[in-house]
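*Asks:* Pasting the sequence and the predicted coordinates here, then a few questions.
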Amino acid sequence: MIMAAIKDAAIMKIPNWISLLTAALFFAMIPFAWDGFAVLGEHVLVGLTVFIAGFIMFALGWLGGGDAKLLAATSLWWTWSDVVLYIGYTGILGGALALILLIGRKYAPVWLSTSSWGYGLFKEEKAMPYGLALAGGALLTLPQSELFKVALGN
């Protein structure tokens, strides 16, 4: 998740390998947090549901392709109650990010807005590195998630 945030902030893209690795690590985690087929099915259903929602948001131009893929891959890790928490955290962090970008685009110093990194972040009027919010939401959700609790034996 940290790599997704760094890549999205730096180049406004989340490479496919990050989403694929996130999904693969979920399936690698299953033996360590096995809680039955019903729970596994719930995780997969959450992931598929969020994948469909992300695809729709991408098609409507509300979300970038990399963001939609990362959102779906990350959602495999959650149960229904976890995904509500994840979406809440991500929404709050996304709103804060939007405010920072709005203020930064108006008041960023010239040296920052003309640097290669700052230019993409502060001068691109329509782009927002939402991978930052997705990563932050995931990192805040994981310690409270059902999968994490089961893996720790709680």
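*Replies:* That came in fine, so what should we check first?

*Asks:* alpha carbons only for contacts and neighbour counts from here, please
*Replies:* Fine.

*Asks:* Checking the residue nearest to Gly65 when sequence neighbours are not counted next. Helix, strand or coil?
*Replies:* Closest residue to Gly65 apart from its sequence neighbours, by Cα to Cα, 6 or more residues apart in numbering: Phe58 at 6.1 Å. Put simply, Phe58 is helix when judged by DSSP: H, G, I helix; E, B strand; the rest coil.

*Asks:* Could you check how far Phe58 is from Pro129?
*Replies:* 14 Å (Cα to Cα, to the nearest Å).

*Asks:* So those two - more neighbours on which side?
*Replies:* Pro129 (28 against 17; other Cα atoms under 10 Å).

*Asks:* A further structure is provided below for comparison with the first:
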Amino acid sequence: MTSISLLVVFPFLMAYAAVRDLLTMLIPNTVSIALVVAFAAFAVSGGLGWDVVAWHLGAGLAALAVTFTLFALGYIGGGDAKLVAATALWIGFDQLGDYLIIASLAGGALTLGLLAIRAHPLPFAVARLPFALHLHDAKTGVPYGIALALSALIVLPDTAIWLRMLPA
């Protein structure tokens, strides 16, 4: 049961966040809440000690403090800030740096790709899709949830909780 959260719930929620951000430019609060609830269930069913849970809570709270500040300054969206914090809860401090570096690189590549696409007219078949028109608009931001989700899925197998729950 414990591995279900790691193998199914976490990846599903990450994929859902990425797709929702791509299609709507919003990451619903329910995704971040579900990640927190799923982590709590994972911690209980996996028998994580209070010290481990506290360490992961610290990572989530630290990420929330930084990303909330970035949101307040207008650098990132609120959904992105909450998704980073909820993801940091799962990842913990041990891989948090890698998660943020990979997310930054993926986000940079995504941004450059969008800028390149926005420099050209959309093909007719794609131009009829409302989300494509919205995404193509230069006033629209970048669906950074895609980079955050990709990074989380790349880093998760190297985290201490993954290695603990799924022995090689």
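*Replies:* Perfect, thanks for sending it. Keep in mind that what you see is a predicted model, and the values were worked out from it rather than measured.

*Asks:* TM-score for this pair?
*Replies:* The TM-score (TM-score structural alignment, normalised by the length of structure 1) is 0.93; 154 aligned residues with a Cα RMSD of 1.5 Å.

*Asks:* For the most centrally placed residue in structure 1, pull up the helix or strand it's in.
*Replies:* Compute the mean C-alpha point of structure 1, and by Cα atoms, centre = their mean the closest residue is Leu134, 2.5 Å away. Under the criterion of DSSP states H and E, Leu134 of structure 1 resides in helix 131-141.

*Asks:* residues in structure 2 aligned with that helix?
*Replies:* The alignment of helix 131-141 of structure 1 onto structure 2 (TM-score structural alignment) covers residues 145-155.

*Asks:* got the buried residues for that stretch?
*Replies:* Residues of stretch 145-155 of structure 2 classed as buried: 145-153, 155 (neighbour count, 16 or more other Cα atoms under 10 Å).

*Asks:* Make CSV out of those residues and add distance to Ala109 of structure 2.
*Replies:* Shown next, in CSV, are the buried residues of stretch 145-155 of structure 2 (distance: Cα to Cα, whole Å):
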residue, distance to Ala109 of structure 2
Gly145, 13
Ile146, 11
Ala147, 9
Leu148, 12
Ala149, 14
Leu150, 12
Ser151, 13
Ala152, 16
Leu153, 17
Val155, 18
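
*Asks:* out of these, who's nearest Ala168 of structure 2?
*Replies:* Taking Cα to Cα as the measure, Ala168 of structure 2 lies nearest Val155 of those, at 16.4 Å.

*Asks:* Quick check: the gap between the closest residue to the closest one other than its chain neighbours and Ala85 of structure 2.
*Replies:* Among residues not flanking Val155 of structure 2 along the chain, Tyr99 sits closest, at 6.0 Å (Cα to Cα, 6+ apart). Remark: distance between Tyr99 of structure 2 and Ala85 of structure 2 (Cα to Cα) = 12 Å.

*Asks:* And for Leu48 of structure 2?
*Replies:* Counting by Cα to Cα - Leu48 of structure 2 and Ala85 of structure 2 are separated by 19 Å.

*Asks:* Please apply the same query to Ile91 of structure 2.
*Replies:* 10 Å.

*Asks:* again, but for Leu35 of structure 2
*Replies:* From Leu35 of structure 2 to Ala85 of structure 2 the distance is 10 Å (Cα to Cα).

*Asks:* Looking at those two, which has the bigger crowd around it?
*Replies:* Ala85 (26 against 22).

*Asks:* Can you name the element that comes right after the longest helix anywhere in structure 2?
*Replies:* Ordering each helix of structure 2 by length in residues (DSSP state H) puts helix 93-118 first. As assigned by DSSP H and E, the chain's next helix or strand after helix 93-118 of structure 2 is helix 124-127.

*Asks:* List the contacts of that following helix.
*Replies:* 132-133 (Cα atoms under 8 Å, 6 or more residues apart in numbering).
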